[in-house]
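# Got a sequence here, can you model it:
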Amino acid sequence: MEHATQVELARTMFSYIDKGEQARSVSPFANPVRDYICSGQAAHERDLLFREHPLILGMTADLPKPGDFFTNDFTGRPILVVRGKDGKVNAFLNVCRHRGAKLATADLAQGCARAGASFTCPYHGWAYGLDGQLLGVRDAEAFGDVDRATHGLRRLAAVERHGFIWVRPGGDTPFDPDAILGDLTSEFGAYGFERYSHYETRTLRRAMNWKLVIGTFLEGYHIKVLHRNTIAPLILGAHTTFDAYGRHGRMAVPRPGLAALRETPERDWDVLRHTAVVYALFPNTVLVWQGDHMETWRVFPGASPDESVMHASLYIPEPALTDKAKRHWDRNMKILLDTVEQEDFPLGENMQRGFHSGAQDHLLFGRNEPALAHFHRSVHKALGLPGA
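Predicted coordinates for the structure are as follows:
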């Protein structure tokens, strides 16, 4: 985030703190319960948002060297993402063109693996290069004249930008991440995420709709109640900001140390060190800046509307090379997971079950929950659903 933007954000938070206010919507928002339980809508979301829309499937730090790769099946298509010998990121359907077996089975949550110079099918031994080209057919004479140029791995559109790895699961139609980010482009460029290191990723599965998972991060209204004994003391009240950037959104939450900046010149303000910044990157990624590091939540729908699966990842400014550094980041990872696993997600699963009870046909988001309302409006607009 550019320094000028940090200063502007701090001024807004100071104004909210002084007046006892926070960002507010023009009016409350009634969101239909069907958003979380309708199988027809879930299928539409998977086709449109998780196939055709480019998704952030990883970070530059997940593929530090040529030959490193990860896989992702959570979009409903088996995807293989690999850094080629030329340093560029490639994405393919993780399917052998001979009989359809998966070439690679290591998942991002297990860390990046060394692919060497090729991927070899575990079924019959056909080999493919890091660029997807068919390199070798075992017992080639049995197959006649196989055109290797047309029997390579099916390529998917992939772009690496601002430290993010974007992939279009549905095909190879080109896209521009900067066009997707819009006015957030320069802001993300200023973070320098391409220089960060991956520390740890966990794969979590929960009995709750994927949008309910996203919503966990998009309002501070619940913090004083649900998190009163955990993260509430780490936050300076509920004086949150919110700004919409097309379908994306940014929410900033002040920490107690922010108050000390009032005593220093604005040119010296390090606002990010004293602020938690939450980005909802449409459709399914939540990025949380935590003062000196970043966490990402990449959330996908499960087999039914009542299920979701996610990658929770921690990225740090430099590699953790000492035991002291590892203990520090282990504590941060524990805080990251404990809060949601012990408090947010059990309650979310409780809510998901309640959605099927018929007790209500909509949820009411207050004016003090603007990020949550903006996210659901963006989903409705993308799906062509009537306004709530």
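# hey, let's count contacts and neighbours off CA atoms from now on
OK.
# give me every residue that touches the nearest residue to K102 once chain neighbours are set aside.
Nearest residue to K102 in three dimensions, chain neighbours excluded: V95, at 4.8 Å (Cα to Cα, 6 or more residues apart in numbering). V95 makes contact with 78, 101-103, 153-154, according to Cα atoms under 8 Å, 6 or more residues apart in numbering.
# this one next, for a side-by-side:
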Amino acid sequence: MIETLIDQIAATAALPLERAQTLPAAVYTDPDWHAFERDALLPKEWLSVAHVSQVPHAGDFLRLDVLGEPMLVVRGKDGVVRVLSRVCRHRGMDLMPAGHGYADAGNERTLLCPYHYWSYDLNGKLKGAPEMQKAEGFDRSEVCLHEHRSEIFEGFVFVTQDREAPPVAEKLAGLRDRFIGRWGLGDAEVVYEKHWESAFDWKLLVENFMEPYHHMGSHRDTLQPIMPAHGCWTEPEDPDWVACHLPLSKKLQEEADRNGRLAGFTPFPGLEPDDHKQWWVFLGHPTFLLFVGPNEVFWYRLLPTGPGTCSLLTTLLVSGEAKQAEDYAASFAADTKLIVDVHLEDVEALEGMQRGAASVGCAPGRLSHLEEPIHHFQRWLARAAERAMSGQGVTVGATG
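Okay, the predicted model is just below:
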């Protein structure tokens, strides 16, 4: 089944844009395909899991599961942000097991295992292990929580299980140098976040996020009047990222010309004049999703959780100057409402497509030129799947 799907994905990705069509439905529904992604494909990729502003102080942590791995994003006393395993080195206990009242974020001076009270410092080194004095040869200085490979790119924390993967800054250098570097997102701050447990496959969300064609349908009263679908266009294909231009309506562009900026949050400093006349959607393959405007940025933390499910955190980032402005509270209220309204509009479509993918009536459909980002994503998926199949050392199967 996996080999057949890879062949079908490759055939779909090989079509020219003028003949492009959707992927086979099984890539959104099949348990074996999900297991292949979880065990062989996605662990080789860089996944964005946090922004540094979410853990600003020593001891600040985020608790999350990534492809089944229990992780903590934590800032140490040395100021370094690390991604540590939550698995105790004693008996394998999750330090903060799901469903038992542990917070998804907080601040701790020590990481404490609730099972036998082994404790670790913020770097993951074992500090205390009660009643281990009779364990011959036991040396607590040799015990440390596993540290996942992580890197910070433009303020975002990325993690991978591939020790040989090129640095994320190398992979996304073009995206930084040509586009998002102007925003200085390493100095931005996450000022709002909302978590969604979602009943649709992660790839459906990526595809929906990137294409502006659905503005005229799902977002006819929200985004379509602001950034009409027919004016949008996509940058030439890059193997590691996608960039789509969303020009603002003529009325809003004229407003930007008159005032030098649009209403709302104070813009990010250092932008070019044309940056005030359009929005962007960016994808760093496979799941780094940014919806970027001149005065605010929406980042989606997307974590696959199962065949047809994913965990999503929608966030809003603004500049430090924006937080100090007199109109900050009004802009915050308006834009946090917008992000929820827009996402709920997307949920209707995403859940509908997930149900449709399981139907006997589902068949590949043709794509519009406005869905070119989906075509780019398909081509990345075909390459990634073929790499994973040729290099995997795991048994592929529906193991949960």
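# circling back to that earlier point, could you check how far the residue nearest to K102 of structure 1 is from R161 of structure 1?
In this view, V95 of structure 1 and R161 of structure 1 are 26 Å apart by Cα to Cα, to the nearest Å.
# what do you get for R298 of structure 1?
In terms of Cα to Cα, R298 of structure 1 sits 17 Å off from R161 of structure 1.
# can you check L336 of structure 1 too?
L336 of structure 1 sits 26 Å away from R161 of structure 1, going by Cα to Cα.
# More neighbours: which of the two?
Taking neighbours as other Cα atoms under 10 Å, L336 of structure 1 and R161 compare with R161 leading, 18 against 15.
# Skipping adjacent residues, who's closest to the aligned residue in structure 2 for the more buried one in space?
Under the alignment by TM-score structural alignment, R161 of structure 1 pairs with F153 in structure 2. Spatial nearest neighbour of F153 of structure 2, chain neighbours left out: A169 (6.0 Å); criterion: Cα to Cα, 6+ apart.
# what sits against the residue nearest the centre of structure 2?
The centroid of structure 2 falls nearest to R301 when counting by Cα atoms, centre = their mean (3.4 Å). Contact analysis of R301 of structure 2 by Cα under 8 Å, 6+ apart lists 48-50, 287-289, 312-315.
# swap in D65 of structure 2?
D65 of structure 2 touches M71, counting by Cα under 8 Å, 6+ apart.
# and it, how far is that from L271 of structure 2?
Distance of D65 of structure 2 to L271 of structure 2, given as Cα to Cα: 36 Å.
# tell me the helices in structure 2, going along the chain?
Listed in chain order, the helices of structure 2 (DSSP state H) span 2-13, 26-29, 31-36, 168-171, 173-178, 202-210, 250-259, 320-324, 328-357, 372-391.
# nearest to T222 of structure 2, of the ones you listed?
Smallest distance to T222 of structure 2 across the helices of structure 2 (Cα to Cα): 6.9 Å, for helix 328-357.
# What's the match for the residue nearest to F153 of structure 2 in structure 1?
So, by TM-score structural alignment, A169 of structure 2 is matched to D178.
# Name the residues of stretch 222-241 of structure 1 that are buried.
Neighbour counts over stretch 222-241 of structure 1 (16 or more other Cα atoms under 10 Å) mark 223-224, 232, 235-241 as buried.
# quick check, nearest of those residues to V26 of structure 1?
For those, the nearest to V26 of structure 1 is T241 (14.3 Å; Cα to Cα).
# so the closest one makes contact with V253?
Yes: using Cα atoms under 8 Å, T241 of structure 1 makes contact with V253 at a distance of 6.9 Å.
# Show the buried residues in the contacts of V95 of structure 1.
Counted by 16+ other Cα under 10 Å, those give 78, 102-103, 153-154 as buried.
# residue in structure 1 matching I339 of structure 2?
Using TM-score structural alignment, I339 of structure 2 sits opposite L336 in structure 1.
# separation between its match and H328 of structure 1?
L336 of structure 1 is 13 Å from H328 of structure 1, by Cα to Cα.
# and the aligned residue in structure 2 for L218 of structure 1, what does it touch?
Aligning on TM-score structural alignment places L218 of structure 1 opposite M210 in structure 2. By Cα under 8 Å, 6+ apart, M210 of structure 2 lies in contact with 244, 281-283, 371, 373-374.
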